[in-house]
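# No sequence on hand, only this structure:
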């Protein structure tokens, strides 16, 4: 329909200025507004920030507005926000902003943000963490990882970290250089360790390790320095549930000592720093080595005791054998003397009965004596053979037992342990089993299977758990 001559006609600028006056008049003070940051739109060069704000319900956008935070204000707000929440302002956050309502005919409607209540966001994050913790427990996965069996010797370690980080370098220096004789097998799975993208990055690293779990004994997530800043990603339910369900023990060392995160809560064990994680693995190795040394010492003692018992038993058998032979010979000598005495006592009566029977009796007596003596002699020879045979069998049995024990002892001898990759450390030809036996300047002699190496002790670092 065409406009009549009496119809009022306004320009677009007129409408814009009218709206500007009305909004300025009615919205003349700042308001606290609860909203979600859909996009941050921060510009490094100018320092200004132009966030897109939204309000959602069940995933549906109910309202959205454009906002501005000028450079100086944005720097001040960001610094204060990060000091309180330990996390930078980022997209997806629910925040409570103090903003002025503005309208400009050329730039349109916007909110000028002059402050953000970090405590509100911190409360929202805390509530989300509590809800995630309840969910982990309700789904029965909170204690899954720490219920796994920890390997006696955690030698093959999958590490999730950043290769250039100081924490990772400290870990490698301790576990692969200072304690290189333990021969740890380390494989790095690089990942972002802080920020919003860290959740996806660490989860992808865990998936890579899970695809070849048979190649590893344990997993560790290490992050050096940085304090509590950037740790909110470790309160993610998605990441915490993935760690809790992981089929290998996970040890965390992300470099802070307060406000334990969800990921740290569900790991097999949590250590403060990468250095603590390294010494945790080393202690497991050292405990196993000490146990082997104790077994070796016990075995040596048992072998010595067994040899001593066998030697004593052999000595007793020899003594018993000698006594039995002497007793048998004495018994036969007694019978011979008795026979002679009987012969002497019967001679007078035989003479009285007649010399005719003398020759016959003498012959019979001589024959009987000879037969008896030969029989006794045969029995003595047979007994001697039996005793020799039994003694030989006993000696052979003891020899086989001694050979078996010697062979077993040889398998556990220091030379064999050296050939299997272990080493022995000596100072002045004395085996060193503890750092308390060393002092700076000592000449350390490290024995290998194919020789030895000498080095000077520069620094001694006792285990902090001792």
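That came in fine, so what should we check first? Here the structure is a predicted model, which is why all the values come from computation and not from measurement.
# Please count neighbours and contacts with C-alpha atoms only from this point.
OK.
# Next secondary structure after the host helix or strand of residue 322?
Taking DSSP states H and E as the criterion, the element that holds residue 322 is helix 274-353. Remark: after helix 274-353, the chain's next helix or strand is helix 355-411, criterion DSSP H and E.
# and that following helix, how far from the chain's centre?
With Cα atoms, centre = their mean, to the nearest Å as the basis, helix 355-411 stands 66 Å off its chain's centre.
# tilt between it and helix 274-353?
On the basis of axes from the mean of the first three to the mean of the last three Cα atoms, to 10 degrees, helix 355-411 is oriented at 180 degrees to helix 274-353.
# where does the closest residue to residue 258 other than its chain neighbours land in three-state SS?
For residue 258, ignoring the flanking residues on the chain, the nearest one in space by Cα to Cα, 6 or more residues apart in numbering is residue 228 at 7.8 Å. Using DSSP: H, G, I helix; E, B strand; the rest coil, the secondary structure recorded for residue 228 is coil.
# same deal with residue 187?
Following three-state DSSP, residue 187 is assigned to strand.
# ok, it - contacts?
By Cα atoms under 8 Å, 6 or more residues apart in numbering, residue 187 lies in contact with 157-159.
# do you know how far it is from residue 216?
With the distance defined as Cα to Cα, to the nearest Å, residue 187 ends up 9 Å from residue 216.
# Find residues that contact each of the two.
A shared contact of residue 187 and residue 216, defined by Cα under 8 Å, 6+ apart, is any residue touching both; here these are 157-158.
# The structure to be compared is supplied as follows:
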């Protein structure tokens, strides 16, 4: 055995790689841990993933001189800078350093590939949403006729947000729109998470406050800066959202997937504001039109009913006069019948009353004669019982202590008073004989 030192082994590896490998390769990979050093060099890892599983990675760099050229070219075509998560087609040379190991040096990056890759991923996301039946789910929600209460998702410092709020609040019609901002990042790797979080916060708050719509707005920017709005998870969230979502992302040439799944897509934030104000104007115009139609219909109906009332009035008058004349004749006939009947009844009642009067007079005379005879008889009896009559016949009445004799105990020596017609005798009882 002839063992090698580590440096000898690494030198052999370096020699084999330099002699056997081509000077440069075109490699497809995703940028990870991308950073630019103060000296201007770019350092990163080029990785390969499959369903978020890491299959391979290699360290890479772009030296300062090349980075300036590559970055400027990339930004001029894609209108965005190189960043983490971006899939690129890079021309690289393979390097092996005895101390730092295997790495690649980027010579060039094809910006057209990044644009094409973005389109491919975007189409795959659209196809997946279509298969899952989510593409127009939010679009089927009913949108209020007048959008009065809105939740706004935007960056609070964005010019587009300021223009949107100014147009709503300073509208020349005096319409009042209640709006609440839910801040979010609108580009970058963390944008998707903050956008979904804002949607969750709106949904939570809507339990106490009703929102007519959610407004997602962003000003214009580079095409690749809008990648967050093509994210599947964000699109799925918007599609299944229970409140209508209106987008005004400010990119007129292409629709983002967020635009496709939203209820209504508008070009710019100010276009969204105009759409909201238009709902007020249309409602006001329709209301005015309805009021005019109602006024015309009411006037026409009033005229029609007035004519009917006049016709009914004439018919009622004729019918009333006819009934009145008919009833007048009946009343006259009935009056005559009643008068004749009353006269006949009066005559009969008069005869009956005369008969009753004669009967009463006869009965009264008989009763008076009977009572008079009775009174005469009683008078004679009273006269017979009158003490004065007894005294006139020679009889007297005796009393002891004011009581008639025989009504109580009488003792000898008692005083006896005797009443006669013309005198009163007072005697003293000296003897009492029992019978």
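Sure, I can see it. All values reported here derive from a predicted model rather than from experimental measurement.
# what's the TM-score here?
Taking TM-score structural alignment, normalised by the length of structure 2 as the basis, the two superposed chains have a TM-score of 0.67; 335 aligned residues with a Cα RMSD of 3.5 Å.
# one step back: quick one: which of the contacts of residue 187 of structure 1 has the most company?
By neighbour count, taken as other Cα atoms under 10 Å, the most surrounded of the contacts of residue 187 of structure 1 turns out to be residue 159 (25 neighbours).
# Quick check: that residue touching residue 221?
Yes: counting by Cα atoms under 8 Å, residue 159 of structure 1 sits close enough to residue 221 to count as a contact (6.1 Å).
# Just give the number of residues close to the residue nearest to residue 258 of structure 1.
19.
# For it, what is the corresponding residue in structure 2?
Matched by TM-score structural alignment, residue 228 of structure 1 corresponds to residue 223 in structure 2.
# Please list all residues in contact with its match.
Taking Cα under 8 Å, 6+ apart, we find residue 223 of structure 2 in contact with 78-80.
# quick one, strands of structure 2?
For structure 2, strands defined by DSSP state E occupy the ranges 25-36, 42-50, 53-62, 87-97, 101-110, 149-154, 178-183, 213-217, 245-248, 264-266, 397-400, 403-404, 415-419, 424-428.
# excluding its backbone neighbours, what's nearest the residue sitting nearest the centre point of structure 2?
Nearest to the mean C-alpha position of structure 2, counting by Cα atoms, centre = their mean, stands residue 210 at 10.4 Å. Spatial nearest neighbour of residue 210 of structure 2, chain neighbours left out: residue 149 (7.3 Å); criterion: Cα to Cα, 6+ apart.
# Could I get the contacting residues of the one you found?
If you count contacts by Cα under 8 Å, 6+ apart, residue 149 of structure 2 has them with 177-179, 210-213.
# mind redoing it with 7 Å?
Residues near residue 149 of structure 2 by Cα atoms under 7 Å, 6 or more residues apart in numbering: 177-179, 211-212.
# Tell me, of these, which are also contacts in structure 1.
When you map those onto structure 1 and apply both residues aligned by TM-score structural alignment, their matches' Cα atoms under 7 Å, the shared contacts are 177-179, 211-212.
# Now the buried members of these.
Using 16 or more other Cα atoms under 10 Å as the burial test, these include 177, 179, 211-212 as buried.
# Translate the residue nearest to residue 210 of structure 2 into the numbering of structure 1.
Using TM-score structural alignment as the criterion, the counterpart of residue 149 of structure 2 in structure 1 is residue 156.
# hang on, the earlier thing: and in structure 1, which of the contacts of residue 223 of structure 2 remain?
Among these, the ones whose aligned partners also stay in contact in structure 1 (both residues aligned by TM-score structural alignment, their matches' Cα atoms under 8 Å) are residue 79.
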